[in-house]
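**Student:** What follows is a predicted protein model with its sequence.
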Amino acid sequence: MTKIKFCGLKRKEDILYVNKLKPDYVGFVFAKSKRQIDKYQARKLIANLDESIKKIGVFLNHKVEEVKEIAKFAKLDILQFHGDEEPGFCDGFEQTVWKAFRIKDKNSLKKLDRYMVDGFLLDTYVKDSYGGTGKRFNWDIVSGTNDDREVILAGGITCENIKKAIEEVKPNVIDVSSGIEVDGLKDFEKMKKIIEIVRG
């Protein structure tokens, strides 16, 4: 069954929501964005998070030491690198590592083989933006991407298109952020709907 990640949690209400709904993963954004939090906020939120839910930190062109410090302080399970990190950068961590790639066309997939990471996160290419745009890409480009590593599909996933996304791409994990928001805040009903659609 496809696993579910809800990304960009910021408030104690968000933690209450996910504790009820039990997605497989939740993401905390340390990169500069409207969903950014710091390591202190993350640690406080994570302290109240159900232990069965894996904690992901989203980083963007951070320094190695900074990533390690935040990961240890906030007790993260998975590190998601969303910037221009080179393969060598991604190798030096004890946590599971996911590397994000912004998909524009078939050429965007050529970089994947250079990275010895645990998972590939496929997101939408938007000029001057590294994710969280709410825009989807043409899933035909990555349909049937065969790899031993986890494939995580992101980019404009909503209640309306998530079933199609799973059928076409067959990802291991589906990553939703703006698609579970109303006026920039996480919405319990939208989260619940995603869980119901995916888990049936």
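**Tutor:** It's in.
**Student:** When you work out contacts or count neighbours from here on, use the C-alpha atoms and nothing else.
**Tutor:** Noted.
**Student:** residue boundaries of the strands in the chain?
**Tutor:** 3-7, 25-29, 54-59, 78-81, 96-103, 119-124, 150-153, 173-176, 181-182, 185-186 (DSSP state E).
**Student:** and the gap between the spatially most central residue of the chain and Val151?
**Tutor:** Central residue of the chain (Cα atoms, centre = their mean): Asp175, 5.1 Å from the mean position. Asp175 sits at a distance of 10 Å from Val151 (criterion: Cα to Cα, to the nearest Å).
**Student:** go on, Asn61?
**Tutor:** With Cα to Cα as the criterion, Asn61 and Val151 are 21 Å apart.
**Student:** Which one of these two is surrounded by more residues?
**Tutor:** Each of Asn61 and Val151 has its neighbours counted (other Cα atoms under 10 Å); Val151 has more, 23 against 14.
**Student:** doesn't Ile166 make contact with that one?
**Tutor:** No - taking contacts as Cα atoms under 8 Å, Val151 lies outside contact range of Ile166: 11.3 Å.
**Student:** Just list the residues touching the residue lying closest to Ala71 once chain neighbours are set aside, thanks.
**Tutor:** Of all residues not flanking Ala71 in the chain, Gly57 sits nearest, at 7.3 Å (Cα to Cα, 6 or more residues apart in numbering). Shown in contact with Gly57 (Cα atoms under 8 Å, 6 or more residues apart in numbering): 27-30, 71, 76, 78-80.
**Student:** Against that first model, consider the following:
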Amino acid sequence: MAKLKICGLTCEADVAAVNEVKPDFAGFVIEVPGRRRSVTPEQVKVLVKGLNEETLPIGVFVDAPPELPISLLRDGTLWAAQLHGNEDEDYIEKIQNMTGKPVIKAFSIKTPEDVKRALRSPADYILLDQGAGGTGETFDWNLVPPVKRPFFLAGGLAPENLRTAIAKLHPWAVDISSSLETDGKKDPAKIRQLSKMLKQINTLEAYKKEREADS
């Protein structure tokens, strides 16, 4: 049963769109220079207040001063911090120890060693992506062996390849942004379509497991 994270929310219209489908997680890119989806901590606090309580807010950071994610985790704005830069183990453990909140560490997967490095991470969850900065492209899924720890799968996921991705890699959650946009803005129709598709995929996967257990 893959969970859904819709990332890159920037405005109240985006929040309203995700509230329609109530994904498990909503992602906000926070103070990342040069990123069109970047928002300020003040904007995030306002947007999160409008988010359905069933959807957990996640802040996406790139080499931010640790005080930034720590403050937003401590004051209850965020459920977790997702790190897409060169944050090391000390950085990750500092956030964990000072907040008691989950940390998600993103890894760019280009070689089998990248996967091994991700699996060794002390983060609560890992995120496997084509590029740690979020490129909207897929990576070679054949590089990923069966993964026992919960992980997010990102990078170029869309209705066209979602079923294959889940069947092949069995991620704990899928992280989707670019394919849910039209002209650079979140598209409510695309969000509804993908959410419906994921529910169908999850229902089928659950049915298969039941059949295997009975056989």
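**Tutor:** In hand now; what should we look at? The structure presented is a predicted model; accordingly, all values stated were derived computationally and were not measured.
**Student:** Quick one: which of the contacts of Gly57 of structure 1 hold up in structure 2? List them.
**Tutor:** Contacts conserved in structure 2 for those, using both residues aligned by TM-score structural alignment, their matches' Cα atoms under 8 Å: 27-30, 76, 78-80.
**Student:** Turn those into CSV, including neighbour count and distance to Gly184 of structure 1.
**Tutor:** What follows is those, written out as CSV (neighbours: other Cα atoms under 10 Å; distance: Cα to Cα, whole Å):
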residue, neighbour count, distance to Gly184 of structure 1
Gly27, 24, 16
Phe28, 27, 15
Val29, 23, 14
Phe30, 20, 17
Leu76, 21, 24
Ile78, 22, 25
Leu79, 23, 24
Gln80, 22, 22
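**Student:** rewinding a little: so can I have TSV of the strands of structure 1 showing distance to Lys111 of structure 1?
**Tutor:** Formatted as TSV, those follow (distance: least, Cα to Cα, whole Å):
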stretch	distance to Lys111 of structure 1
strand 3-7	24
strand 25-29	24
strand 54-59	19
strand 78-81	14
strand 96-103	8
strand 119-124	11
strand 150-153	14
strand 173-176	20
strand 181-182	31
strand 185-186	33
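**Student:** Nearest to Asp140 of structure 1, out of those?
**Tutor:** strand 96-103 (11.0 Å; Cα to Cα).
**Student:** What span of structure 2 is that closest one aligned with?
**Tutor:** On structure 2, the counterpart of strand 96-103 of structure 1 by TM-score structural alignment is residues 102-109.
**Student:** And the helices in structure 1, which stretches?
**Tutor:** 12-21, 39-47, 64-74, 87-90, 162-169, 188-199 (DSSP state H).
**Student:** Mind listing residues that contact the match of strand 96-103 of structure 1?
**Tutor:** For stretch 102-109 of structure 2, using Cα under 8 Å, 6+ apart, the contacting residues are 79-85, 92, 95-96, 114-115, 118, 121, 123-132, 139-140, 143.
**Student:** Which among the residues you listed count as buried?
**Tutor:** 79-85, 92, 95-96, 115, 118, 121, 123-132, 139 (16 or more other Cα atoms under 10 Å).
**Student:** quick revisit: and the residue nearest to Ala71 of structure 1, how close does it get to Cys7 of structure 1?
**Tutor:** From Gly57 of structure 1 to Cys7 of structure 1 the distance is 9 Å (Cα to Cα).
**Student:** tell me, what's touching the two both at once?
**Tutor:** Common contact partners of Gly57 of structure 1 and Cys7 (Cα under 8 Å, 6+ apart): 27-29.
**Student:** Dump the residues you listed to a markdown table, plus distance to Ala47 of structure 1.
**Tutor:** Shown next, in a markdown table, are the shared contacts of Gly57 and Cys7 of structure 1 (distance: Cα to Cα, whole Å):
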| residue | distance to Ala47 of structure 1 |
| --- | --- |
| Gly27 | 14 |
| Phe28 | 13 |
| Val29 | 16 |
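**Student:** Great, nothing more from me.
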